[in-house]
Structure formats: C-alpha cells, structure tokens
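[1] attaching a predicted model along with its sequence, questions to come.
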Amino acid sequence: MRIYMQIPAMEDKPPRFYQLMLQKDLVDGWNLIRNWGETGSRGRVKQDHYSDLEQAQTALLRVRDMQLERGYKVMFMQGQELPHE
C-alpha cells in the first residue's frame, strides 16, 4: 500500500511531499515507511516495524490523518484497500 500526499508552495516556502508505504518484511511483520521533504529532493526517511498488518494499517491512517490536518492533500493511493474507519 502506498499513499502520496503534497502540499502546494506557499509564498516563500517550496512545495512539499509526504509518502507512506506499508511493506511486508522478510521475517514476520510489516514496516511503515515514511518519506517526506521538499518536492524534488530525496527527503527524509523513517521506518517503523509492526507485528501485524492491522497495527501497521492503524499507524498509517494515524499518520495520514495528522498530515491531512497540516494541509497535505492525497494525490494518489495504490495497493490494497484500507478498512473503513
């Protein structure tokens, strides 16, 4: 699953992106990978491990909602559907 969000440029600030990805790890569990920064840059990366898919999806939704409150807009979602809230 992947969610890509952007916030437009504002006066003296360049446009920014925030990307969330769920990825099954090789052992047992799921990783929530966050990548964010100015559009056109590599940005920063953070990875959190969760023991099951439900925990990882809950974390993904929580981070997505926090970024939506900050003004980001979802540009596209890819992958499996999330459970309804």
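    Thanks, I have the structure now.
[2] when you work out contacts or count neighbours from here on, use the C-alpha atoms and nothing else.
    Will do.
[3] excluding its backbone neighbours, what's nearest residue 51?
    Nearest residue to residue 51, sequence neighbours excluded (CA to CA, 6 or more residues apart in numbering): residue 29, at 4.4 Å.
[4] and the spatially most central residue of the chain, what is it in contact with?
    Nearest to the geometric centre of the chain sits residue 20, at 1.9 Å (CA atoms, centre = their mean). Taking CA atoms under 8 Å, 6 or more residues apart in numbering, we find residue 20 in contact with 2-4, 32-35, 60, 64.
[5] let's bring in a second model and compare:
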Amino acid sequence: MHAFLQHPATGTEAPRFLRLTLLPDLFGGWELLRETGRIGGRSQLRRELYLEQDEARAAFDKARDAELHRGFALVEGST
C-alpha cells in the first residue's frame, strides 16, 4: 500500500512531498516507510517497524490523515 502527498509550492521554493509505503518484511512484520522532502531536491527516509498488520495500517492511516490535515493533498494512493 502506498500514498503520495504533495504540499503546494510557496514562493520560489519547490513543492514539498510525502511518500508513505507499507510493506511486509522478511520476518513476518511490517515496515512503514516515510520519505519526505522537496520535489527535485534531497529527501529523508524514515523506517518504522511493526509486528502486526493492524498496528501498521493504523500508523499508515494516522500519518496520512495528519498530513492531509496540515494542507497536503493526496496525489496518488492505493490500498
């Protein structure tokens, strides 16, 4: 599952983005990857590990909803 969110550009700066990806890992757990940055610039990648799929899905939904509340718009997403 993934979601790509984008925040509108302000002034001369490039728009900000957030990519959320939820994947199963090799040990039966789940990884939530958060990549943030400016389009065309550097980005930062954070990885969170979860043992249960429900817990990982709740973290994914919470992260997505928090950024939507902050003014980001959902550009692409899948479940």
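    All right, it came through fine. Remember, predicted model here, so these are calculated numbers, not experimental data.
[6] could you tell me the TM-score of the two chains?
    Superposed pair, TM-score by TM-score structural alignment, normalised by the length of structure 2: 0.92. Supporting alignment: 79 aligned residues with a CA RMSD of 1.1 Å.
[7] re earlier: got the contact list for the residue nearest to residue 51 of structure 1?
    Residues in contact with residue 29 of structure 1 (CA under 8 Å, 6+ apart) are 49-53.
[8] residue 78 of structure 1 now?
    1-3.
[9] nearest to residue 25 of structure 1, of these?
    residue 1 (13.3 Å; CA to CA).
[10] filter the contacts of residue 29 of structure 1 down to just the ones in helices.
    Judged by DSSP state H, helices contain the following of the contacts of residue 29 of structure 1: residue 53.
[11] what lies in contact with stretch 47-66 of structure 1?
    If you take CA under 8 Å, 6+ apart as the criterion, stretch 47-66 of structure 1 is touched by 20, 22, 28-34, 82.
[12] let's see that with 6 Å instead.
    Under the criterion CA atoms under 6 Å, 6 or more residues apart in numbering, residues 29-33 lie in contact with stretch 47-66 of structure 1.
[13] now do the buried residues in it.
    Neighbour counts using 16 or more other CA atoms under 10 Å place 49-50, 53, 56-57, 59-60, 64 of stretch 47-66 of structure 1 among the buried residues.
[14] picking up where we left off before, farthest-separated two in the contacts of residue 20 of structure 1?
    By the measure CA to CA, 4 and 32 form the most distant pair in the contacts of residue 20 of structure 1, at 13.4 Å.
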